[in-house]
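structural data only, the sequence is not supplied:
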């Protein structure tokens, strides 16, 4: 592939070339042609501006008298456009990046850098993508998690809870803390119910990429606990949500809290106060 060189706008009107034409007693077109012949030779030589052509060769190429071209060379040397057999300002006007080898090197480096960035992005994507088991657990959890992840004012207790959970998990990059915050709002105990589960399955091994992973495990542990001892207040009965009994109790003024699941049947409902027993007639 042929070498090329930079030719700047304004060359035809350049004052130095006009001066060369005056000194050498030649036309400006000859001065311009000689100048480009020197630049072309320097580009082909590719040695920091050194040219190998001679006044006689340029005269033959341009079909001009040898004496005229020799005078043009001398005029260019006189005003500093060339020094010996080299273009004086070559390194300031012609760039290393113009060389095909340099362009190839930079192209390879750019491709290598892009490949590295793509690899890092792919790694982050893989780390952020839950496994199939986590995805299945997430799907059971999405509707409840969406409500609790809505924007709200910062909660200092939750901030501290998130810090402690992240410390137990060995990672601060598990996404939104909403799944754990929801469990705390449902009266899960941080020390008894949540932290032991997280410590038993730390995220530092790369197996866990989201707080949602812990949700089903913590809920299962909560269901194994007795709902409430009989000694704590009046007896209660579990009523399945949406049944006739549920509607009757709500109509009677009983206000259910956030629904929960029956430990045995897994049905969704609420613990209402048990109806009072009536004495049988004698």
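In hand now; what should we look at? Keep in mind that this is a model prediction, so the values were computed, not measured. Numbering: from 1, shown residues only.

every contact and neighbour count from this point should use C-alpha atoms.
OK.

quick check: residue 178 touching residue 148?
Yes - taking C-alpha atoms under 8 Å as the contact criterion, residue 178 and residue 148 are neighbours in contact, 5.7 Å apart.

those two: who's more crowded?
Set side by side, residue 178 and residue 148 show more neighbours around residue 178, with 20 against 17, by other C-alpha atoms under 10 Å.

how close does that one get to residue 245?
33 Å (C-alpha to C-alpha, to the nearest Å).

tell me the helix or strand right after the helix ranked longest in the chain.
Selection of the longest helix in the chain by residue count, based on DSSP state H, yields helix 100-128. Where DSSP states H and E defines the elements, the next helix or strand beyond helix 100-128 is helix 132-139.

quick one: contacts of the next helix or strand after that following helix?
Where DSSP H and E defines the elements, the next helix or strand beyond helix 132-139 is helix 142-148. For helix 142-148, contacts defined as C-alpha atoms under 8 Å, 6 or more residues apart in numbering pick out 178, 179, 181, 182.

taking the residues you listed one by one, which sit in helices?
The helices, defined by DSSP H, take in 178, 179, 181, 182 from these.

A further structure is provided below for comparison with the first:
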């Protein structure tokens, strides 16, 4: 396992979470599929749970907020910011929309929810005591995230203007895709940015690492999830796509062994 002792760079994905209808059902599903354990759940923080792998935080999960409309059930990717208020203003100045203005989450940090100009929703996270991801390059942790935008050029400009992203464009023919890097990112890439498929709405995609994609797909089915794309091999690893208990979509990937 690779533990992370420092936060992700500003502008990089630093956390994911989801609002679920039935926390016990969702906890059981992801425990079976990914081996997650859980901490947290205190009432003063809305029952929010941290999913862990060997004691290291990898994702968040929350029950519906009492008296509030039920939110969409989808994984939210949070980008790390130094100042949530300033970053939120930069989002709107660049043509994004505000879904939830910055709010303090006790000592843990400050969060906000936005959508980019093409409609893909994401979050901002200004870390306090909660630094975000504590593990990577390990089964059960996030392996990759990507913004699947409705307008490729506009999406590129937006994330560059607000988060300082630079790009390695990998587009070929009608396929539009780039690997993005945040300032100070020392790994092969920060996130991906691609053009969403015809008939799909823009969204942020979450890819979760597994030791064996085919075995993980079997666990998805056994746990009551649905496999939407059967396992296939790519230069990045063996990948499959699935949905969880509330219909939330995610991908599973075993990285290349070399």
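Yes, it's here. These numbers come from a predicted model, not from an experiment.

TM between them?
Their TM-score after superposition, calculated using TM-score structural alignment, normalised by the length of the second structure, is reported as 0.19; 91 aligned residues with a C-alpha RMSD of 6.5 Å.

among the ones in helices among the contacts of helix 142-148 of the first structure, who's most crowded?
The member of those that has the most neighbours, counting by other C-alpha under 10 Å, is residue 179 with 24 neighbours.

do I have it right that it meets residue 215?
Yes - with contact defined as C-alpha under 8 Å, residue 179 of the first structure counts as touching residue 215 (6.3 Å).

all helices of the stretch 101-250 of the second structure, in order?
When assigned using DSSP state H, counting those that start in this stretch, the helices of the stretch 101-250 of the second structure occupy the ranges 152-163, 213-222.

dump these to CSV, plus distance to residue 239 of the second structure and mean neighbour count.
Formatted as CSV, the entries for the helices of the stretch 101-250 of the second structure read as follows, by distance: least, C-alpha to C-alpha, whole Å; neighbours: other C-alpha atoms under 10 Å:
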stretch, distance to residue 239 of the second structure, mean neighbour count
helix 152-163, 23, 18
helix 213-222, 7, 18
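
just to be sure, residue 270 of the first structure is in a strand?
Yes - read with DSSP: H, G, I helix; E, B strand; the rest coil, residue 270 of the first structure is one of the residues of a strand.

surely it meets residue 236?
No - in this structure residue 270 of the first structure lies outside contact range of residue 236 using C-alpha under 8 Å: 9.4 Å.

so between the two, which is more surrounded?
Applying other C-alpha under 10 Å to residue 270 of the first structure and residue 236 shows that residue 270 carries more neighbours, namely 21 against 16.

relative to residue 240 of the first structure, how far out is the more buried one?
7 Å.

what of residue 71 of the first structure?
Counting by C-alpha to C-alpha, the gap from residue 71 of the first structure to residue 240 of the first structure is 109 Å.

buried sites along the longest helix of the first structure?
residue 127 (16 or more other C-alpha atoms under 10 Å).

just checking, what packs against that helix?
Packed against helix 100-128 of the first structure, as judged by 3 or more C-alpha pairs under 8 Å, 6 or more residues apart in numbering; DSSP states H and E, are no other helices or strands.

pull the number of nearby residues for the residue nearest to residue 240 of the second structure when sequence neighbours are not counted.
Of all residues beyond its chain neighbours, the one nearest residue 240 of the second structure is residue 231 (4.3 Å), with distances taken as C-alpha to C-alpha, 6 or more residues apart in numbering. Residue crowding around residue 231 of the second structure was assessed by other C-alpha under 10 Å; the count is 18.

more neighbours: residue 71 and residue 240 of the first structure, which one.
More crowded of residue 71 of the first structure and residue 240, by other C-alpha under 10 Å: residue 240, with 21 against 18.

which ones are touching the more buried one?
Under the criterion of C-alpha under 8 Å, 6+ apart, the neighbours of residue 240 of the first structure are 246, 267, 268, 269, 270.

name the nearest of those residues relative to residue 36 of the first structure.
For these, the closest approach to residue 36 of the first structure (C-alpha to C-alpha) belongs to residue 268, at 88.8 Å.

ok, the closest residue to that closest one other than its chain neighbours - contacts?
Excluding its sequence neighbours, the residue lying closest to residue 268 of the first structure (C-alpha to C-alpha, 6+ apart) is residue 261, at 4.5 Å. Residues counted as contacts of residue 261 of the first structure (C-alpha under 8 Å, 6+ apart) are 223, 267, 268, 269, 270.

how about residue 219 of the first structure?
Contacts of residue 219 of the first structure were listed using C-alpha under 8 Å, 6+ apart, and they are residue 183.

helix or strand for it, which one?
Following DSSP H and E, the helix or strand that holds residue 219 of the first structure is helix 215-224.

what comes up buried for that helix?
Of the residues in helix 215-224 of the first structure, those with enough neighbours to count as buried (16+ other C-alpha under 10 Å) are 215, 216, 218, 222.

please work out which residues outside whichever strand or helix holds residue 86 of the second structure touch it.
Under the assignment given by DSSP H and E, the secondary-structure element containing residue 86 of the second structure is helix 84-93. With C-alpha under 8 Å, 6+ apart as the contact definition, helix 84-93 of the second structure has outside contacts at 81, 97-98, 101-102, 110-112, 114, 116, 124-126, 162.

just flag the most distant two among these.
Using C-alpha to C-alpha, these span at most 19.2 Å, a distance reached by 110 and 116.

more neighbours: the two, which one.
residue 116 (24 against 21).

for the first structure, what spans make up the helices?
15-24, 28-45, 55-62, 66-78, 90-93, 100-128, 132-139, 142-148, 156-169, 178-185, 195-200, 215-224, 244-251.
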